[in-house]
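Colleague: need coordinates for the following:
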Amino acid sequence: MIASHIREEGNVTVSRLRNIPGIGVDRMGDAADAAQNRNVLRLENLDTDLRPPVEALRSTHQAVDDDNANSYLPFTGQTALRQAVVARMKQSTGLDYDASSECIVSAGGLAGIFNVLLSILEPGDEVVLTDPTYAGLINRVLLAGGVPRFARLIPSADGWRLDVDSLASAVSPRTRAFLIMSPSMPSGFVANAAEWNAIADHCRRADAWLVYDAAMERILFDGRRAIHPAALPDMRARTFTVGSVSKEYRMIGWRVGWIVGPARIMSDVRLVSLSNVVCQVGIGMPGATAALTCTDDGVAQCVAEWQARRDFLLHALRDLPRVRPDGGWSLLIDTSHFGLAPPDASRLLLDKGEVAATPMNGWGPQAQRYLRFVFANEPVARLADIRERIRAAWGV
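Modeller: Here you go, the predicted structure:
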């Protein structure tokens, strides 16, 4: 018998995958594609129909014919892109970062997060995340040998708020890192100043790292302003900021992200990056650089459009147990309120309502009761009859 393997449903699976169910979005996407019906509302995954910046498209086209873009070098990412990233960090935090020693370009934001986790975790170290949170973040903690601990987000008429008592309970002597996304998937939770200060206080007391997933940092609604945790007292030295062009810049297929952190640990992150994905997408980096440096990146206009879609859904679903997102691309509905487990609600919604939506199984302990609606990929005109579709599917 090989101890490192387990048998599940006739398959041999390595033990590191034992508690990783996947993310569900892939299966829902496959199911929606299999329906072969143009009328299906695609609310299951984080695609968007809004176009990238024109300058990013132009630079990417040019990069296809550029030999310098068809290269492994430099392994930490093109210099112009790293300089653009630290310039953005200066705008966000007021802090100076060195492009050569404190910034690494990654093959997308999630690859960057995984490389950071591999750089800071010993097997059994604990990582505090919010609940709900993106299953891909939880899965990467597990793959890196970490143990997820959860701080509860409280649904309320004021959107989602962090339960600070739950946060305190999640911290232990084994806490090595906090992995926080704001705005967060799938809830749209946006941490306010008091919540960020509570997180930072626990980081300092536990002598832990803060891994800040900034993928949606500027996708904020109702006039909210971004708060960057690295700018809080004594937090620059223990904060990794991981961003990407996927969401804000609508450049999902480019697979370009970045890691910014203190120089004392970035050499380890560089070693992991070289050992894991090796390098980034060469022809994607010039487009990413153009997105970060162009005169008008379109983010403000896109946020206004996404907020209009959110507002429409909040109104159309006002009689259902939905929770207001304050940023990001998605909102959650508590289907247990009317006696449906989210997987059953999802299946009925696709079969009878022609709506693809992902159940939140594996997205945190309390997430199991929610179904996620992504509003980034469908305009209001297409969403107009969503309440009728839900009624046809669920009878509510």
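Colleague: please count neighbours and contacts with C-alpha atoms only from this point.
Modeller: Noted.
Colleague: strands of the stretch 51-200 of the chain, residue ranges please.
Modeller: Counting by DSSP state E, counting those that start in this stretch, the stretch 51-200 of the chain has these strands, from start to end: 103-106, 126-131, 147-156, 159-162, 175-181.
Colleague: let me know which of these is tucked in deepest.
Modeller: strand 103-106 (a mean of 30; mean count of other C-alpha atoms under 10 Å).
Colleague: now do that one: which elements does it pack against?
Modeller: Other elements packing on strand 103-106 under the criterion 3 or more C-alpha pairs under 8 Å, 6 or more residues apart in numbering; DSSP states H and E are helix 79-93, strand 257-260, helix 263-275.
Colleague: so where's the longest helix in this structure?
Modeller: For the chain, the helix that runs over the most residues, judged by DSSP state H, is helix 299-316.
Colleague: list the buried residues for that helix?
Modeller: Using 16 or more other C-alpha atoms under 10 Å as the test for burial, helix 299-316 gives 299, 302-303, 305-314, 316.
Colleague: ok, which of the helices and strands packed on strand 103-106 comes nearest residue 385?
Modeller: Among the helices and strands packed on strand 103-106, strand 257-260 comes nearest to residue 385, with 36.5 Å by C-alpha to C-alpha.
Colleague: after the longest helix of the chain, next one along is what?
Modeller: Reading on from helix 299-316 to the C-terminus, the next helix or strand found by DSSP states H and E is strand 322-323.
Colleague: next SSE after that following strand?
Modeller: Next along the chain after strand 322-323, taking DSSP H and E as the criterion, comes strand 330-334.
Colleague: what is that following strand packed up against?
Modeller: Packed on strand 330-334, when contacts are counted by 3+ C-alpha pairs under 8 Å, 6+ apart, are strand 322-323, strand 370-374.
Colleague: make CSV out of the ones you listed and add distance to residue 253 and mean neighbour count.
Modeller: Conversion of the helices and strands packed on strand 330-334 to CSV gives the following (distance: least, C-alpha to C-alpha, whole Å; neighbours: other C-alpha atoms under 10 Å):
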stretch, distance to residue 253, mean neighbour count
strand 322-323, 30, 22
strand 370-374, 18, 26
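Colleague: before we go on, could you also do this sequence so I can check it against the first one:
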Amino acid sequence: MAAMTTSAGSPHGAPDAPRPFLNRRLAEFGTTIFAEMSALAASTGAINLGQGFPDEDGPEEVREAAVRALRDGRGNQYPPGPGVPELRHAIAAHQRRYGLAVDPDTEVLVTAGATEAIAASLLALLEPGDEVIALEPYYDSYAACIAMAGGRRVPVQLRPEDGAYRLDLDELRDAVTPRTRLLLLNTPHNPTGTVLTRDELTEIARLAVDRNLLVITDEVYEHLVYDAEHLPLAAFPGMRERTVTISSSGKTFAFTGWKVGWVTAPPALVAAVRSAKQYLTYVSAGPLQYAVAEALALPESYYEDLRAELRAKRDLLCTGLAEAGFGVYRPAGTYFVTTDIRPLTGGDTADGFAFCRELPERCQVVAIPNAVFYDDRAAGAPFVRFAFCKRTEVLQEAVARLKGLAAA
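Modeller: Coordinates of the predicted model:
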């Protein structure tokens, strides 16, 4: 006679421990540090230099384009699955600035921000057990999306050296195994501000071709480059046919809440990503897609002014952080600056989590501990990230508050 089981599935009537609601792939991922620190900012009245969103909206003409689309009834119902034609053509035109010829009908896919683009790409391209090499520290959604796809993440660390973070190409090569399916790159890189050089990208491209790897490149900070040049990997020899390029409007045009991103890739790769994406959001942000199409047509002076403004804010915050006693890694791109807190803690070891949780009470400023972006938490423990995509007067006030640390 078969053993009897309780409703919990235990033989002989013995109760089982309740099964967790969250599946095991996501068990290591709780509430994001961004939610925790933003809540701490709200509860203490601190200046929030943690989460990376601007405190001012983008161009007025782009907002008006969204209003006009709403009033004209464009996008209020389901837009086309790949995205509205106007935006797909604008994205294709945008890629031509890098010498990339993209077919707007077969090689462009509009997504709910870059986050969905990354998730859909990984879900589409990975089989359970496939390895994904990602540059560490990495944006937290990378780890979660790899896990959801059943992949295994393999971190290759960018290491601090001479005031910047560097990629060890030998370490990258050594990380590739027969199980490696793809490389997940982010340049300009969040949180370190590193911009991969032409020589580094050339070697990465050679590795991808030699080992027949796919590459997903997250290029959302492509226009936020100050001391370097943004070079899309897809433009390198042998990479056009194996690269999924991802970007978005949020960082470039300061409309992070709109969540309009995109994928460009060869038709077969776009079709694969679209197969996953259609079961995530299906479509999104219909009227806003028309507005982003107009944003991408802004003159080159818009991008030049954006870079100049953010460069000045970067320099303001970096100078203030150095005066407050932090070790500062001046970013070549993005709108984040990574700092070392060990000069303030007086030792070789430091706890970035504890530091960031105490900082709002000490200085009325919020930052993010970089350890959340590492598998190797000890490697990230001494480092803390600040965002400078805020109004100049807000940054000046934050710098004034942080100077109290040097006097403590």
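Colleague: care to give me the TM-score?
Modeller: TM-score of the superposed chains, computed with TM-score structural alignment, normalised by the length of the first structure, equals 0.91; 387 aligned residues with a C-alpha RMSD of 2.3 Å.
Colleague: make sure residue 241 of the second structure is actually in contact with residue 267.
Modeller: No. Using C-alpha atoms under 8 Å, residue 241 of the second structure is not in contact with residue 267, being 9.2 Å away.
Colleague: about what we covered before: distance to residue 344 of the first structure added to the strands of the stretch 51-200 of the first structure, as JSON lines?
Modeller: Conversion of those to JSON lines gives the following (distance: least, C-alpha to C-alpha, whole Å):
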{"stretch": "strand 103-106", "distance to residue 344 of the first structure": "37"}
{"stretch": "strand 126-131", "distance to residue 344 of the first structure": "22"}
{"stretch": "strand 147-156", "distance to residue 344 of the first structure": "22"}
{"stretch": "strand 159-162", "distance to residue 344 of the first structure": "25"}
{"stretch": "strand 175-181", "distance to residue 344 of the first structure": "28"}
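Colleague: which one of the helices and strands packed on strand 330-334 of the first structure lies closest to residue 20 of the first structure?
Modeller: Residue 20 of the first structure lies closest, by C-alpha to C-alpha, to one member of those: strand 370-374, at 18.8 Å.
Colleague: which residues in the second structure does the closest one align to?
Modeller: Per the alignment by TM-score structural alignment, strand 370-374 of the first structure matches residues 383-387 in the second structure.
Colleague: quick one: the matching stretch to the first structure mean distance?
Modeller: Its matched residues in the first structure lie on average 0.9 Å from stretch 383-387 of the second structure after superposition (mean C-alpha distance after the TM-score superposition for the first structure).
Colleague: now for residue 253 of the second structure: what does it line up with in the first structure?
Modeller: Structural alignment places residue 253 of the second structure opposite residue 249 in the first structure (criterion: TM-score structural alignment).
Colleague: over to residue 214 of the second structure?
Modeller: Using TM-score structural alignment, the partner of residue 214 of the second structure in the first structure is residue 209.
Colleague: mind listing what that match touches?
Modeller: Contacts were defined as C-alpha atoms under 8 Å, 6 or more residues apart in numbering; by that measure residue 209 of the first structure touches 176, 177, 178, 203, 238, 239, 240.
Colleague: what does residue 185 of the second structure correspond to in the first structure?
Modeller: In the first structure, the residue matched to residue 185 of the second structure (TM-score structural alignment) is residue 180.
Colleague: tell me which element the nearest residue to that match once chain neighbours are set aside is part of?
Modeller: Counting by C-alpha to C-alpha, 6 or more residues apart in numbering, the nearest residue to residue 180 of the first structure once its immediate chain neighbours are dropped is residue 212, at 5.2 Å. In the assignment (DSSP H and E), residue 212 of the first structure maps to strand 209-213.
Colleague: quick one: distance of that strand to the chain centre.
Modeller: Distance of strand 209-213 of the first structure from its chain centroid, counting by C-alpha atoms, centre = their mean, to the nearest Å, is 12 Å.
Colleague: ok, now stretch 70-81 of the second structure?
Modeller: Using C-alpha atoms, centre = their mean, the distance from the centre of stretch 70-81 of the second structure to the centre of the chain it belongs to is 28 Å.
Colleague: same deal with stretch 251-270 of the first structure?
Modeller: 15 Å.
Colleague: same check, this time on stretch 372-390 of the second structure
Modeller: On C-alpha atoms, centre = their mean, the centre of stretch 372-390 of the second structure falls 13 Å from that of its chain.
Colleague: quick one: residues contacting residue 47 of the second structure.
Modeller: Residues counted as contacts of residue 47 of the second structure (C-alpha under 8 Å, 6+ apart) are 41, 364, 365, 366, 394, 398.
Colleague: and residue 110 of the first structure, by the same measure?
Modeller: Counted by C-alpha under 8 Å, 6+ apart, residue 110 of the first structure has contacts 136, 137.
Colleague: ok, back up a step: just checking, the residue nearest to residue 180 of the first structure touches residue 241?
Modeller: Yes. Residue 212 of the first structure lies in contact with residue 241 (C-alpha under 8 Å); the separation is 5.0 Å.
Colleague: quick revisit: any idea how far the match of residue 214 of the second structure is from residue 345 of the first structure?
Modeller: As for residue 209 of the first structure, its distance to residue 345 of the first structure is 38 Å (criterion: C-alpha to C-alpha, to the nearest Å).
Colleague: number of residues surrounding the closest residue to residue 337 of the first structure other than its chain neighbours?
Modeller: Counting by C-alpha to C-alpha, 6+ apart, residue 321 is the residue found nearest to residue 337 of the first structure once chain neighbours are left out, at 7.1 Å. As a burial measure, residue 321 of the first structure scores 15 neighbours (other C-alpha atoms under 10 Å).
Colleague: tell me which residue of the second structure matches up with residue 321 of the first structure.
Modeller: By TM-score structural alignment, residue 321 of the first structure lines up with residue 327.
Colleague: swap in residue 138 of the first structure?
Modeller: Under the alignment (TM-score structural alignment), residue 138 of the first structure pairs with residue 143 of the second structure.
Colleague: again with residue 346 of the first structure
Modeller: For residue 346 of the first structure, the residue aligned by TM-score structural alignment is residue 356.
Colleague: quick one: its match is in a helix?
Modeller: Yes. Inclusion of residue 356 of the second structure in a helix is indicated when DSSP: H, G, I helix; E, B strand; the rest coil is applied.
Colleague: thought it was touching residue 368?
Modeller: Yes. The pair formed by residue 356 of the second structure and residue 368 meets the contact definition of C-alpha under 8 Å, at 6.3 Å.
Colleague: anything in contact with each of these two?
Modeller: Common neighbours of residue 356 of the second structure and residue 368, using C-alpha under 8 Å, 6+ apart, are residue 384.
Colleague: which one of those two has more residues nearby?
Modeller: Counted by other C-alpha under 10 Å, residue 356 of the second structure and residue 368 do not tie: residue 368 has more neighbours, with 28 against 21.
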